[in-house]
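# model this:
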Amino acid sequence: MNALPPVHRTTSAMAVVSLVSGIAAWSVLPLVGAIVAIVCGHLARGEIRRSQGQIEGDGLAVAGLVLGYVQLAFGFIVLLFAIAAIVLGLSIGFGASLFH
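Model (predicted):
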């Protein structure tokens, strides 16, 4: 009856920070939250891989990464549209004022 002691697994704190920051990126801190979610998500996944099964939370880290990357992509698209609107608005507004 040699029973192995139960394995005590902990959840990665970085994975939790990544997920919370990813959620914050969509609600309160768009740019900062997205960057923190991405950095912490990658750090957490590396920590989890190196732990050899002692640390869990890969799903939390992946969710944080997805939320962070999608928020950054969304912000970049909005920025491009804003720049295009300004450039087109200025050129249309400036061109129209020449004829009046």
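
# rest of the way, CA atoms for contacts and neighbours
OK.

# packing partners for the helix or strand where residue 47 lies?
Using DSSP states H and E, residue 47 sits in helix 30-50. Judged by 3 or more C-alpha pairs under 8 Å, 6 or more residues apart in numbering; DSSP states H and E, the packing partners of helix 30-50 are helix 13-27, strand 55-56, helix 58-98.

# chain center to stretch 71-79: distance?
With C-alpha atoms, centre = their mean, to the nearest Å as the basis, stretch 71-79 stands 11 Å off its chain's centre.

# Next, the structure of the following sequence, for comparison with the previous one:
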Amino acid sequence: MSTPIRQTSTLAIISLIAGILGWTALPLIGSIGAIITGHMARGEINREPQRLEGDALAVAGLVLGYTAIVVGILALFVFVLFFGGMVWLGLQS
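Below is the predicted model of the structure:
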């Protein structure tokens, strides 16, 4: 009896690559792509676990995508607070 060879999910690989691109070349687009394809890959892998593998790749893509978006939102928040505070101080003088 031979064990069937499992393939790595293409969507999981795309999710990981998009997650890396979300931190480097394509900040917003890469992160959103990583999140979408990561969830799609996990669903695909859960539906066909005997044929597909790569759940860790999909999770890594999801983590990279979500953290890039959270860091971006926090950076925007700090930017607005910093420059908003400077404007408020300038108007007080």
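
# Can you pull the TM-score for these?
The TM-score (TM-score structural alignment, normalised by the length of structure 2) is 0.94; 93 aligned residues with a C-alpha RMSD of 0.9 Å.

# Could you point out which of the helices and strands packed on helix 30-50 of structure 1 sits nearest residue 33 of structure 1?
Among the helices and strands packed on helix 30-50 of structure 1, the nearest to residue 33 of structure 1 by C-alpha to C-alpha is helix 13-27 (4.2 Å).

# same for the closest one, what does it pack against?
Using 3+ C-alpha pairs under 8 Å, 6+ apart: helix 13-27 of structure 1 touches helix 30-50, helix 58-98.

# okay, and the first one goes to which residues in structure 2?
Spelled out, it's helix 30-50 of structure 1. Alignment of helix 30-50 of structure 1 against structure 2: residues 27-47, by TM-score structural alignment.

# The matching stretch vs structure 1, mean deviation?
For stretch 27-47 of structure 2, the mean deviation from structure 1 after alignment is 0.5 Å (mean C-alpha distance after the TM-score superposition for structure 1).

# Excluding residues flanking it in the chain, which one is nearest the spatially most central residue of structure 1?
Closest residue to the average C-alpha location of structure 1: residue 68 at 1.1 Å, with C-alpha atoms, centre = their mean. Take residue 68 of structure 1 and drop its neighbours on the chain: the residue closest to it by C-alpha to C-alpha, 6 or more residues apart in numbering is residue 34, 4.0 Å away.

# can you check residue 9 of structure 1 too?
Once flanking residues are discounted, residue 9 of structure 1 sits nearest to residue 54: 4.9 Å by C-alpha to C-alpha, 6+ apart.

# got a list of what that neighbour touches?
7, 8, 9, 10, 48 (C-alpha atoms under 8 Å, 6 or more residues apart in numbering).
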